[in-house]
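>>> Sequence and predicted structure, then a few things I'm wondering about:
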Amino acid sequence: MTDAVPRRSFLQGGAAAVGGAALALGGRAAWDASTTAAPAPDAVGRATEPAAGPRQAGVATAPQSFATWVALDLLDGVDRAALVRLMRIWTDDIARLTAGRPGLADTEPELALVPARLTVTVGFGPGVFRAAGLEAQRPAWLAPLPAFTVDRLEAAWSDGDLLLQVCADDEMAISHAVRLLTKGARTFVSVRWTQRGFRPSPGATPPGATMRNLMGQLDGTVNPVVGVDDAVVWHGAEAADWLVGGTSMVVRRIAMDLDTWDLVDRAGREFTIGRRLDTGAPLTGTHERDVPDLDAVDALGLPVIDTAAHVRRARSTDPDQRILRRGYSYDDATAAGTSTDSGLVFVSFQRDVTAQYVPLQRRLDDLDLLNRWTTPIGSAVFAVPGGVLPGEFLAQRLLVGNGR
């Protein structure tokens, strides 16, 4: 597969590339930061997250207020050499955008000046390994999830060869980044699906507060602690070189039946979840992060936390089965004759999907009161390569080894 000459010339450096840029932009002068006003001195807008490092940003990063996920399918003829070119382009664009600078071929450079903690996380589906002739490098857990009885999966929200997870505290920053990254990849990929989600805006809740989903419950209370429980999320030296500092990503679109949930009283909701809605505390505790007492019984000898309550079914006695949840709510335009199209873009990161996520989901699939109001309608699994070290491009250690 061939590249679009003007776009790729930027990556070759030199004065000739600058001239090519002017032509590629329809005669416009190449981007010059000195000709455009600096972004407004706003703390939220100016904030940045580093793109380079041993791990990709957007996993352990404090969750931003907005997110977009774009799953992409490789076009026919894309091989390992083409993937190398694409990763070089994305590496350069991501480094610039997350620092609040335009991409080299950015036709709307002013839109890049407010990064608002922009991060871009790149994931690989099984198709990347097939196209690159690297099936031997594909982790065993990188495959579609097993079938679950609660699933009603739609192709419109499932699978994909590549994934871009783009997060920021400003929707304009996300929109511009998605546009630039997908526009520069048109000769390699087509868009399979796009999902968008939101959390509380900056300052709306205290830093580090657990977000509430659209059912009103705190979502993500029992998460691994960054810097303490890294072994359940990240691959270390035991993994293949390209996966060191990497992880796996599960993306599940979960529709919520809010209309019938509205009919459930507060006691019924808390019984279903096993937690109090106001504080998030388990029904046997006082504070959000109190450990549920699953052996506690009431005056009649019945479990205080029902045997099918969500908090019980989601809990494991194996500390290695924990996952890092980083979900976002969605509330989309409704079709005629319907009142809601809402739910959760459930995103989790874990070292091994098969050993960590699948056992958890099987317990929920077997018996969970919350299944009455939630339905998974999309599902995808991706490998997240390790981060970009100095002099590298994304996934270089997978696609070409350690050579520069």
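Perfect, I can see it now. Numbering: from 1, shown residues only.

>>> C-alpha from now on. contacts and neighbour counts both.
Will do.

>>> Secondary structure class of residue 345, three-state.
Assigned with DSSP: H, G, I helix; E, B strand; the rest coil, residue 345 falls in the strand class.

>>> wait, what's in contact with it?
By Cα atoms under 8 Å, 6 or more residues apart in numbering, the contact set of residue 345 is 195-197, 251-254, 327-330.

>>> what about versus this one:
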Amino acid sequence: MTDTPETGSDQEPRRGMSRRALLTGGAAGAGIGAILGLGSAAGFTALRPNPGSAVPSDDGSIRSAGAGGDLPGFGGEALPCHGAHQAGITTPSTAHARYVAYRLRPEVDADGVRRLFRILTEDIEGLASGAAPLADPEPELAARPSRLSVTVGVGAGLVDRVDPSRRPEWLKPLPAFAEDRLDDRYGDGDLLILLQADDPLPLAHAARMIHRDLTGFAEHHWTQQGFRQARGSEADGTTMRNLMGQVDGTVNPHPDEEDFDPLVWIGADGGWMSGGTALVLRRIRMELDTWDQIDRPGREITIGRTLDDGAPLTGGDEHTPIDFEATTPLGLKVIPMAAHARRAHSTDPDERIFRRAVNYDDGTEAGLLFACYQRDPYRQFVPIQQRLDEMDMLNEWVTHTGSAVFAMLPGFAAGETLGASLTG
């Protein structure tokens, strides 16, 4: 699944002049200002194959988009790509997600990173709107974006190419955990592209277009793809289930809550990361064959919640707070000391994370792509994982095989370039 890029040929499209030729082709690249009029965002709109489709608005609305007019119905919806924060972090979860990591080529310097971000900006605006990016040889595949979002993160190596002094202290590999069995194929990279959509067709097309435009700057490192329940199969707001059958993600901060921003978004004192966030991505293999051998009460005790509706074993419904002091008639804790729910719980309100997990099944193994966002992984995620690592009954049936940390860039407005706060 992750050994080779899922994006097809590296050849340039034969019709029209490619952006890579314009931005990286020596003398030709130097003349891009004259060719496009203003450089990047404003100029590429005039050269798009589908000028009838507008770029998503800043107001947070979801609307239909398409080539030469609206495309109503399922799949025609476009998410806005502009705003203080990138789309795809707090926007509604979609059915499909693909994480693609890259390593920068040795010759790419700060100016190269700047050109890379200009290309990504154009790709995101075109793909998210349904208008298709410049020189897209199959614009029809982009016409129904199906709530497509493209979210970009950077690793320590990319920041160091620009200015090592600007790298956040937390942007580094996580500390070792005793239960980890990490595979380098799923480790940190220099650049992360997260694509999410309700339809795998526009998602796959977007991945291929972006890969085509990145090959002059970076080499594919890994791809990890996941899924949730199909859109419409459950009521909006229903907590997803993982492949163990558990309701997964019950206790999760909500963007409407007053304390969400201080937990997730990096504030004005964060310099170039102001408006961005830190992503931890963990690949967790599930030992489903042996898990299925455990009876239902045993599985519920392991988690501390019921399997049917995710309610705590101490009573109530899914969102009822757990009573960790409750005991059985024999004086034992209803929620065992090593139950997953107890080990993940913290009495520190600042030690919380915003989770966005998806399931994965590549035909040889299955599990969870656990993604969480926070201001500082070492302050928020690491203490939680340390408790789970030390004593969690669930460790018998899960193995962490991948771990990566990325700085998810702040958002950008129409006419701006993604990543400009880092590259200047």
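In hand now; what should we look at? Bear in mind that the values here come from a model prediction, so they are computed numbers and not experimental data.

>>> Closest to residue 59 of the first structure out of the contacts of residue 345 of the first structure?
Set against residue 59 of the first structure, the nearest of these by Cα to Cα is residue 327 (11.1 Å).

>>> now the aligned partner of that closest one in the second structure: how far from residue 266 of the second structure?
Using TM-score structural alignment as the criterion, residue 327 of the first structure maps onto residue 357 of the second structure. Between residue 357 of the second structure and residue 266 of the second structure the computed distance is 21 Å (Cα to Cα, to the nearest Å).

>>> ok, now residue 307 of the second structure?
Computed as Cα to Cα, the residue 307 of the second structure to residue 266 of the second structure distance reads 36 Å.

>>> what's the nearest residue to the residue positioned nearest the centre of the first structure if we skip its chain neighbours?
Using Cα atoms, centre = their mean, the residue of the first structure that lies closest to the mean C-alpha position is residue 165, 4.7 Å off. Spatial nearest neighbour of residue 165 of the first structure, excluding adjacent residues (Cα to Cα, 6 or more residues apart in numbering): residue 69 at 4.5 Å.

>>> what helix or strand is the alignment partner in the second structure of that neighbour on?
Residue pairing (TM-score structural alignment): residue 69 of the first structure is matched to residue 99 of the second structure. Per DSSP states H and E, residue 99 of the second structure falls inside strand 96-104.

>>> quick one: that strand to the first structure mean distance?
In the superposition with the first structure, the average deviation recorded for strand 96-104 of the second structure is 0.3 Å (mean Cα distance after the TM-score superposition for the first structure).

>>> Give me the range in the first structure that the helix or strand following that strand lines up against.
Note on strand 96-104 of the second structure: by DSSP H and E, the next helix or strand toward the C-terminus is helix 110-129. Using TM-score structural alignment, the residues of the first structure aligned to helix 110-129 of the second structure are 80-99.

>>> Buried residues in that stretch, which are they?
Using 16 or more other Cα atoms under 10 Å as the test for burial, stretch 80-99 of the first structure gives 80, 82-91, 93-99.

>>> Over to stretch 343-360 of the second structure?
Counting neighbours by 16+ other Cα under 10 Å, one finds that the buried residues in stretch 343-360 of the second structure are 343-345, 351-360.

>>> first to last residue in it, what's the distance?
Distance across stretch 343-360 of the second structure, first residue to last, is 24 Å (Cα to Cα).

>>> what does it rub up against?
Applying Cα under 8 Å, 6+ apart, the set of residues contacting stretch 343-360 of the second structure from outside is 89, 93, 97, 225-228, 242-243, 249, 252-254, 263-264, 337, 366-374, 379-381, 383-385, 387-388, 391-392.

>>> sorry, back to before: next one: the match of residue 327 of the first structure from residue 225 of the second structure, what distance?
Going from residue 357 of the second structure to residue 225 of the second structure by Cα to Cα gives 11 Å.

>>> Then residue 172 of the second structure?
23 Å.

>>> circling back: among the contacts of stretch 343-360 of the second structure, which are located in helices?
Secondary structure assignment by DSSP state H places 263-264, 381, 383-385, 387-388 of the contacts of stretch 343-360 of the second structure in helices.

>>> quick one: the strands in the stretch 1-150 of the first structure?
Counting by DSSP state E, counting those that start in this stretch, the stretch 1-150 of the first structure has strands at residues 66-74, 119-124.

>>> In the second structure, which residues correspond to the shortest one?
The counterpart of strand 119-124 of the first structure in the second structure, counting by TM-score structural alignment, spans residues 149-154.
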